[in-house]
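Asker: Build the 3D model from these lines:
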Amino acid sequence: MNRIKKRHAHLRKWAKRSGVQCFRIYDRDIPELPFTVDLYDKYLHITEILRFNEMDDDEHDRWTNLMAYTAGRALGLPIEYIFVKYRRRQKKSEQYERISQEGTIHVVQEGGLQFEVNLSDYLDTGLFLDHRVTRQMVGDIALHARMLNLFSYTGSFSVYAAAGGAQSTLSIDLSNTYTAWAQRNLEQNGFFGETHQCVAMDVFQFLHKAQKDGRQFDLIVLDPPTFSNSKKMDRVLDIQRDHPELIRKALAILAKNGIILFSNNFKKFKLAEKDLASSCTIKEITNQTIPEDFQKKRPHRSYIIQHR
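Answerer: Predicted coordinates:
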């Protein structure tokens, strides 16, 4: 409880100065307490990283509920403002599915922009907090750009690009649910119409068609999942294996002086620099993209990629 209180007190002033309502206040700091605790405005989102233990199901539920109650009490939050999820190591044959139908949806602010988050129904809320700095970076370089957001999820990169003065944004994601969510996020911030499109489509199919049609983009955000075997896809995505192909296909539709911002959260990721060296320049910017509340961990790797 004291650790959460102190961490919250430390980050609260920074968050207020930065216009941030959502931030991480605990990240498995103590091995015996394998939780992440995120504050979304006045709500707590707690995720237990499941691992082997000797408790039976009832004992485990009581222990988890006690941890949630303790965290809420430390911040003066009632139990109904606390959401608890369980995350286990994902096997390659599995997909994360919807876990609830409660529909606990709130609109939160970040950097003067508004985003819809769903605290109850999915393992993730719709806004990846570790990419807060990366989103701002996209907004800073988006002026007049034709921006393409691949594996766009709920479109937060597109919102930042639009707010940064992008000429247009195009968000591509396989999921109809996330595509509609991205559209709502754009509209929530005043970005409507043909200039800011969200399309539910397989990314590989889109890249093939875009190259065939001769399309060009000035700024491409490429933030794929580590793994995906959706039935809607023609193939299984494995980011370690497939990232050179994805990057090459993105380069094929990147304008002459354009930028690809490539990121992923696979902890064992190794960039295939030798395979890509002849076609592009690559600069790792991970350290510049880790926000204040994630400094103890390295939740993602990020790179700037351009034509040679």
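
Asker: going forward, measure contacts between C-alpha atoms and count neighbours the same way
Answerer: Fine.

Asker: Which residue lies nearest the spatial centre of the protein?
Answerer: Centroid-nearest residue in the chain, with CA atoms, centre = their mean: residue 128, separated by 3.5 Å.

Asker: Please point out which parts of whichever helix in the chain runs longest sit buried.
Answerer: Using DSSP state H, we find that the single longest helix of the chain is helix 57-75. Within helix 57-75, the residues that count as buried by 16 or more other CA atoms under 10 Å are 64, 67-72, 74-75.

Asker: And this one, please, so the two structures can be compared:
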Amino acid sequence: SEGTLTAGGQMFLNRIRKNRKRLKGWLKQTQTQCYRLYDADMPEYSVAVDVYDGKLHLAEYQAPKHVDEEAAIARLEDAIHALCVEFNVAPSQISVKQRRRQRGQSQYEKHSSQGRKQVVREGKAKLLVNLQDYLDTGLFLDHRPMRARIAAEAKGKRFLNLFCYTGTASIHAALGGAKRTVSVDLSNTYTAWYRENLALNGLAEATNAIVRSDVSAWLGTTKERFDLILLDPPSFSNSKKTDQSFDVQRDQVSLVHAAMAVLEPSGVLYFSNNRRGFKLDDTLAETYEVRDISAQTLDPDFERNPKIHQAWTLRHRGS
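Answerer: Just a heads-up that it's a prediction; the model follows:
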């Protein structure tokens, strides 16, 4: 009950209530089921709280070295207790993940193997999320506006999704009337997950191709051309399946050039990434028409944290 909360727990609860109130009208108007409720709004409660169709997911950010481990554990317990009070759930009903600052593939490693996926809705799409097994759930909530944009622009077009993850943007493109989609990712786990998402939406693989490959290698050999491309690479990757490491800051120019080489003259490439402090290389704006659309790709649930991602459109000059 609320009476058993610590002073800190009460403070956290008050912030959760304030955020729910602020988002209520937007959630109702847009019928958004999956959203971020809290994102380290108070520095001492360094967690992200997401709601997936009523189910709660709490991810703890790793505390800086100077923070006492026991104090961090107590605060995490405060946060869980406050969420239980506000949503009237048992602690076991909240998926809790501890984030440790990691580079490369470890960001995607398994936490458990319960294998329980649940269906959530986003726009016209039905999507599978897994709140237990991985640090990430299968749906990047901050890219919701980007997926909506792709859905709105896809009609009659050929859409390419690079580093497709669980294929959510491709689902939106296909449901938006894309003529063909191609989705490329090196991970067996994610291409299999995307296959499940396709089946869930009654979409055929004949017109929605799944390619398990290294993105750069595939771009170097494909003969296909596309009208709409989403390029959303990880910040870092050192996959066991390829001998090269990937760093989005270092490798952006060659990657963008390779993607633009398969884009039709009148097409558009959406380039985004979540790397903190990322700077777009100046030479790209000299070669292509580049627009920063980051501010337009944030919904109200991420407005407090505009550094969550950056996004640009790139077009061929004179198109």
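
Asker: Dump the buried residues of helix 57-75 of the first structure into TSV; add distance to residue 47 of the first structure as well.
Answerer: Shown next, in TSV, are those (distance: CA to CA, whole Å):
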residue	distance to residue 47 of the first structure
64	10
67	11
68	10
69	13
70	14
71	12
72	14
74	17
75	17
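
Asker: Go through those and name the one nearest residue 164 of the first structure.
Answerer: Distance to residue 164 of the first structure across the buried residues of helix 57-75 of the first structure (CA to CA) is lowest for residue 75, with 34.7 Å.

Asker: Could you find the closest non-adjacent residue to that closest one?
Answerer: residue 5 (6.6 Å; CA to CA, 6 or more residues apart in numbering).

Asker: Surely the one you found is within a strand?
Answerer: No - assessed with DSSP: H, G, I helix; E, B strand; the rest coil, residue 5 of the first structure is helix; it does not lie in a strand.

Asker: and it, what pairs with it in the second structure?
Answerer: Structural correspondence for residue 5 of the first structure with respect to the second structure (TM-score structural alignment): residue 17.

Asker: ranges for the strands of the stretch 201-319 of the second structure?
Answerer: 208-212, 226-231, 236-237, 246-247, 263-273, 288-292, 310-316 (DSSP state E, counting those that start in this stretch).

Asker: Most tightly packed of the ones you listed?
Answerer: strand 226-231 (a mean of 23; mean count of other CA atoms under 10 Å).

Asker: Distance check, residue 181 of the second structure against residue 223 of the second structure.
Answerer: Distance, residue 181 of the second structure to residue 223 of the second structure, by CA to CA, to the nearest Å: 15 Å.

Asker: neighbour count winner among these two?
Answerer: Neighbour count, other CA atoms under 10 Å: between residue 181 of the second structure and residue 223, residue 181 has more, with 25 against 8.

Asker: The first structure: which residue goes with that one?
Answerer: Under TM-score structural alignment, residue 181 of the second structure pairs with residue 169 in the first structure.

Asker: Show me what the strand or helix carrying its match is packed up against.
Answerer: Applying DSSP states H and E as the criterion places residue 169 of the first structure in strand 168-173. If you count contacts as 3 or more CA pairs under 8 Å, 6 or more residues apart in numbering; DSSP states H and E, strand 168-173 of the first structure packs onto strand 146-150, helix 156-163, helix 176-188, strand 196-200, helix 203-212.

Asker: Around the residue nearest to residue 75 of the first structure, how many other residues sit close by?
Answerer: Neighbours of residue 5 of the first structure using other CA under 10 Å come to 16.

Asker: right, so of the helices and strands packed on strand 168-173 of the first structure, which gets closest to residue 1 of the first structure?
Answerer: The nearest among those, by CA to CA, is helix 156-163 at 32.2 Å.

Asker: Packing partners of that closest one?
Answerer: Packed next to helix 156-163 of the first structure, using 3+ CA pairs under 8 Å, 6+ apart, are strand 113-118, helix 132-141, strand 146-150, strand 168-173, helix 176-188.
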